[in-house]
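> Got a predicted structure plus its sequence, pasted below:
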Amino acid sequence: MTTHDHHHANGICDCIPKWYIDNLGQVGLPYSKVEDYARPPEDSYGSLFLPDRIKKGYHVEELKDGVYWVSGGWYDCMFVCTGNGVIVVDAPPSLGERLLDAIAEVTDEPVTHMVYSHWHADHVGAASMFGPNIKRVAHEKTAELLTRFPDKDRPVPTETFSKDAVLDVNGVKLELSYKGQNHAEGNIFIYAPKQKALAAIDILAPGWVAFKDCDSSENISGWIEAHDQILDYDFDTIVCGHVSRYGTREDVLTAREYTHDIIGFAKQALQEVELEYFMKDLGTGPYMGAFRAAEENYFSAITNLVTKNVLEKTTSNGKLWHQRLNGADVMTKNNAYTMVQKIRLEMSHNGYVTRQGHPEGFFL
């Protein structure tokens, strides 16, 4: 392994740890340097540099009429004071008991209910800290998954629903809705109609580009559709689970525009790039069966073309994407690759090969 010193942003220099593997060449993944990224838009900072978050490890802020947002700087969640108990929406393990501190900072009410947005441990992996006596509400698929894959820190929900439900605690209402698989099976929307506050987790990250591979979403068609489903709500604020600030309607429109740009350029690239160009590199010698090499280069070419077109496009407000979304420049390639693959898997290929050949617009 290559030995060299690693310089931290605070100026401290130490030897590189044993787990830091950087000599794998083509078979490994490259590392990014902070200088590889465009300067982040300052409106994406959110809670990251707020003194209370730095000191306490969390920032808590009232959105409206008893609905609160809590951010640990990378994960966030929501809770609602009802006057007769607190409803918590999600419990990220990265916040952990700091979430209890945030609740205690604004109310003496005990936590009586928890809503699971979905079953993923990074968002509900601290659910057990509320004890065994609260009501735990989730979609039936979430309960099914947590029963199938038990985790002591994610107790199985005590109350479930299949499509829509209203959680009413002391007259404070949350509307719960499942519109089909998107980021994950059982991922629901949680809406406070009086306060016009919405929780829609892992669909977008306000001010930031979606995390790699469209946030590791299971159903990209559903994930794409979820942007429009969010916009069907009458909301003023939206809690998204990541990263460091809550969002507005404008943030959702921005995320949808970015997503649709990737979709459009991905469909275009799938029709433009030719696999045969890379097949000829295999020749007739010992590498003639190395089809994966041609395939890898084929998808790299498609991904690079999509990435170039997305990042060079002037967007609806006259800026480039790296000027609008934190991390859009370096991370777009990951979202582009995933979108290309999911278009192939989830959407029409514009026909199929017949005895006469393939139809116009067909792609592999």
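Received the coordinates, thanks. Residues are numbered from 1 along each chain as shown.
> going forward, measure contacts between C-alpha atoms and count neighbours the same way
OK.
> Just the strands from the chain, written as ranges.
Here the chain has its strands, by DSSP state E, at 5-7, 13-15, 59-64, 67-71, 76-81, 86-89, 111-115, 135-139, 159-161, 164-169, 172-177, 189-192, 197-200, 237-239.
> Dump those into a markdown table; add mean neighbour count and distance to Phe211 as well.
Shown next, in a markdown table, are those (neighbours: other CA atoms under 10 Å; distance: least, CA to CA, whole Å):
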| stretch | mean neighbour count | distance to Phe211 |
| --- | --- | --- |
| strand 5-7 | 12 | 25 |
| strand 13-15 | 11 | 29 |
| strand 59-64 | 18 | 22 |
| strand 67-71 | 25 | 17 |
| strand 76-81 | 26 | 15 |
| strand 86-89 | 24 | 21 |
| strand 111-115 | 22 | 24 |
| strand 135-139 | 23 | 24 |
| strand 159-161 | 16 | 29 |
| strand 164-169 | 15 | 28 |
| strand 172-177 | 19 | 24 |
| strand 189-192 | 23 | 20 |
| strand 197-200 | 24 | 15 |
| strand 237-239 | 25 | 16 |
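> Tabulate those (a markdown table), appending distance to Gly264.
Shown next, in a markdown table, are those (distance: least, CA to CA, whole Å):
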| stretch | distance to Gly264 |
| --- | --- |
| strand 5-7 | 40 |
| strand 13-15 | 45 |
| strand 59-64 | 35 |
| strand 67-71 | 34 |
| strand 76-81 | 31 |
| strand 86-89 | 35 |
| strand 111-115 | 36 |
| strand 135-139 | 33 |
| strand 159-161 | 36 |
| strand 164-169 | 33 |
| strand 172-177 | 29 |
| strand 189-192 | 27 |
| strand 197-200 | 24 |
| strand 237-239 | 26 |
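> right, so of the ones you listed, which gets closest to Val273?
strand 197-200 (35.8 Å; CA to CA).
> quick one: contacts for the closest residue in space to Leu63 that isn't next to it in sequence?
Nearest non-adjacent residue to Leu63, counting by CA to CA, 6 or more residues apart in numbering: Trp69, 6.6 Å away. Counting by CA atoms under 8 Å, 6 or more residues apart in numbering, Trp69 touches 60-63, 76-79, 239, 246.
> Mind checking the strands of the chain for the one nearest to Leu325?
If we rank these by CA to CA, the stretch that ends up nearest is strand 237-239, at 16.9 Å.
> what sits up against that closest one?
Identification of contacts with strand 237-239 by CA under 8 Å, 6+ apart yields 63, 69, 76-78, 196-201, 246-249.
> Next up, a structure to set beside the first:
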Amino acid sequence: MKTMYRACLLIACLLPFAAGADDRFAKVEISSEKVADGLYMLQGAGGNIAVLVGQDGTFMVDDQYAPLSAKIQKAVAELTDEPLRFVINTHWHADHTGGNEHFGKAPALIVAHENVRKRMSTEQFIETFKRKVEPSPAAALPVITFTDATTFHWNGETVRVQHVDRAHTDGDAIVHFNRANVIHMGDTFFNGNYPFIDLSSGGSVDGVVATMDQVLGMANDKTRIIPGHGPLSDRAELQKQRDMLVELRGRIQKLIDAGNSRADVIAARPTKDYDAEYGQGFMKPDLWTGIVYDSLTAKN
């Protein structure tokens, strides 16, 4: 199961950049898992989706890649007959916002942090993958933006959408379904892999750890946590990954403080005892160590 997940994660992260990627989406199936009453997690290719259903209408968090929109719409229709009213974007990357144009014409209102709209509306460059990203169509842009937080009172839920600063990107939001005791963390949590930290989009390793600390403070032993990628999770798994990140951040910082170059830090293999568990996805140990090095040295 874990090997299959890691393979799917690798494909998901490469798909938007690969030639003939649309053909590969033909084989993707959208699965649905009940998380709480009226609340489901959908998985396919790209970021995990949360769907809140009820008589007020459907509320969705993230929408994966554009070619999957019809499949996602069909999966949602199997859960409810009510129309889609809101889509929340947890950040700007295409594996979480690709369906915006389709669902925005549904019509649903697209909601995100103001930096998500800024990045989607202008050309971007993801340094880790050396990839240029063209601006999104106008119809795909969030039409409602916020700076700190916004709250929805919907389908008997109080849904708090909270910005977290400079974590995976500079526009991340976590989504707390209060009654259901469920938190969608977007890509501030990659369950089972070293997290991709997009430094070129304003992310930082310190911000990822701070976000995990924030969510740990919100959660209890019964909280269900939807990660940006990977299986449905809980507080204990999040705590484990947070502790791993703090340990490895400390090791890399110690090597930096000793005067080691970027190449020397990577060659020292500071992550080696965690690689079998966390380093089998697209964030390979050397690549991830370099990102953490860059993040830590950027603030010095």
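Arrived safely. Computed from a prediction, not measured in an experiment: that's the story for all the values here.
> After superposition, what is the TM-score?
Once superposed, the chains reach a TM-score of 0.78 (TM-score structural alignment, normalised by the length of structure 2), with 267 aligned residues with a CA RMSD of 2.9 Å.
> Any chance of TSV for the contacts of Trp69 of structure 1, columns distance to Ser47 of structure 1?
Shown next, in TSV, are these (distance: CA to CA, whole Å):
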residue	distance to Ser47 of structure 1
Val60	9
Glu61	10
Glu62	14
Leu63	14
Asp76	10
Cys77	13
Met78	15
Phe79	17
Val239	13
Tyr246	9
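> Show me what the residue nearest to Leu63 of structure 1 aligns to in structure 2.
Counting by TM-score structural alignment, Trp69 of structure 1 corresponds to Met41 in structure 2.
> How much space separates Thr211 of structure 2 from Pro142 of structure 2?
Per CA to CA, to the nearest Å, Thr211 of structure 2 is found 23 Å from Pro142 of structure 2.
> Ok, His153 of structure 2 next?
Distance from His153 of structure 2 to Pro142 of structure 2, counting by CA to CA: 19 Å.
> and the residue nearest to Leu63 of structure 1, how far is that from Val106 of structure 1?
Noted for Trp69 of structure 1: a distance of 11 Å to Val106 of structure 1, by CA to CA.
> Give the aligned equivalent of Ala21 of structure 2 in structure 1.
That one, Ala21 of structure 2, aligns with nothing by TM-score structural alignment.
> what do you get for Lys254 of structure 2?
With TM-score structural alignment as the criterion, Lys254 of structure 2 matches Gln268.
> Contacts only, for that match.
So Gln268 of structure 1 contacts nothing (CA under 8 Å, 6+ apart).
> Please tell me how far it sits from Asn182 of structure 1.
Counting by CA to CA - Gln268 of structure 1 and Asn182 of structure 1 are separated by 24 Å.
> And for Thr142 of structure 1?
Per CA to CA, Thr142 of structure 1 is found 13 Å from Asn182 of structure 1.
> and if you look at Asn133 of structure 1?
Distance from Asn133 of structure 1 to Asn182 of structure 1, by CA to CA: 31 Å.
> ok, these two, which is more surrounded?
Set Asn133 of structure 1 next to Asn182 and count neighbours by other CA atoms under 10 Å: Asn182 wins out with 22 against 9.
> That one and Ser221 touch, don't they?
Yes. Counting by CA atoms under 8 Å, Ser221 is a contact partner of Asn182 of structure 1 at 7.2 Å.
> Run through the helices of structure 1 in chain order.
With DSSP state H as the criterion, structure 1 has helices at 51-56, 98-106, 121-124, 140-148, 212-216, 220-231, 249-272, 276-279, 291-312, 321-324, 328-346.
> distance between the longest one and the chain's centre?
Read it as helix 249-272 of structure 1. Distance, stretch centre to chain centre, for helix 249-272 of structure 1: 16 Å (CA atoms, centre = their mean, to the nearest Å).
> for the last one, same thing?
Between the mean C-alpha location of helix 328-346 of structure 1 and the chain-wide mean there is a distance of 13 Å, by CA atoms, centre = their mean.
> now stretch 75-84 of structure 2
That offset, for stretch 75-84 of structure 2, works out to 23 Å (CA atoms, centre = their mean).
> can you name the residues of structure 1 that it overlays?
The alignment of stretch 75-84 of structure 2 onto structure 1 (TM-score structural alignment) covers residues 102-111.
> Let me see the residues that make contact with that stretch.
With CA under 8 Å, 6+ apart, stretch 102-111 of structure 1 has contacts from 58-60, 70, 79, 81, 83-88, 130, 134.
> In a markdown table: those residues, plus distance to Phe278 of structure 1.
Formatted as a markdown table, the contacts of stretch 102-111 of structure 1 follow (distance: CA to CA, whole Å):
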| residue | distance to Phe278 of structure 1 |
| --- | --- |
| Tyr58 | 51 |
| His59 | 52 |
| Val60 | 53 |
| Val70 | 50 |
| Phe79 | 53 |
| Cys81 | 60 |
| Gly83 | 66 |
| Asn84 | 66 |
| Gly85 | 63 |
| Val86 | 59 |
| Ile87 | 56 |
| Val88 | 53 |
| Phe130 | 56 |
| Ile134 | 59 |
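> just those now: which is nearest Tyr258 of structure 1?
Ranked by distance to Tyr258 of structure 1 (CA to CA), the contacts of stretch 102-111 of structure 1 are led by Val70 at 26.4 Å.
> thought that closest one was touching Val60?
Yes. Counting by CA under 8 Å, Val70 of structure 1 touches Val60, with 4.5 Å between them.
> and Met141 of structure 1, what does it touch?
Slight slip there: residue 141 of structure 1 is Lys, not Met. Contact analysis of Lys141 of structure 1 by CA under 8 Å, 6+ apart lists 185-186.
> Now which residue in structure 2 aligns to it?
Using TM-score structural alignment to pair residues, one finds that Lys141 of structure 1 aligns to Asn115 in structure 2.
> So what does Met60 of structure 2 match up with in structure 1?
Superposed on structure 1 with TM-score structural alignment, Met60 of structure 2 falls opposite Val88.
> ok, its match - contacts?
Contacts for Val88 of structure 1 were tallied using CA under 8 Å, 6+ apart; they are 78-80, 111, 113-115.
> switch the cut-off to 7 Å
78-80, 113-115 (CA atoms under 7 Å, 6 or more residues apart in numbering).
> re the thing from before, nearest to Thr303 of structure 1 among the contacts of stretch 102-111 of structure 1?
For those, the nearest to Thr303 of structure 1 is Val70 (36.2 Å; CA to CA).
> measure that closest one to Leu145 of structure 1 for me?
26 Å.
> Tyr298 of structure 1 now?
From Tyr298 of structure 1 to Leu145 of structure 1 the distance is 37 Å (CA to CA).
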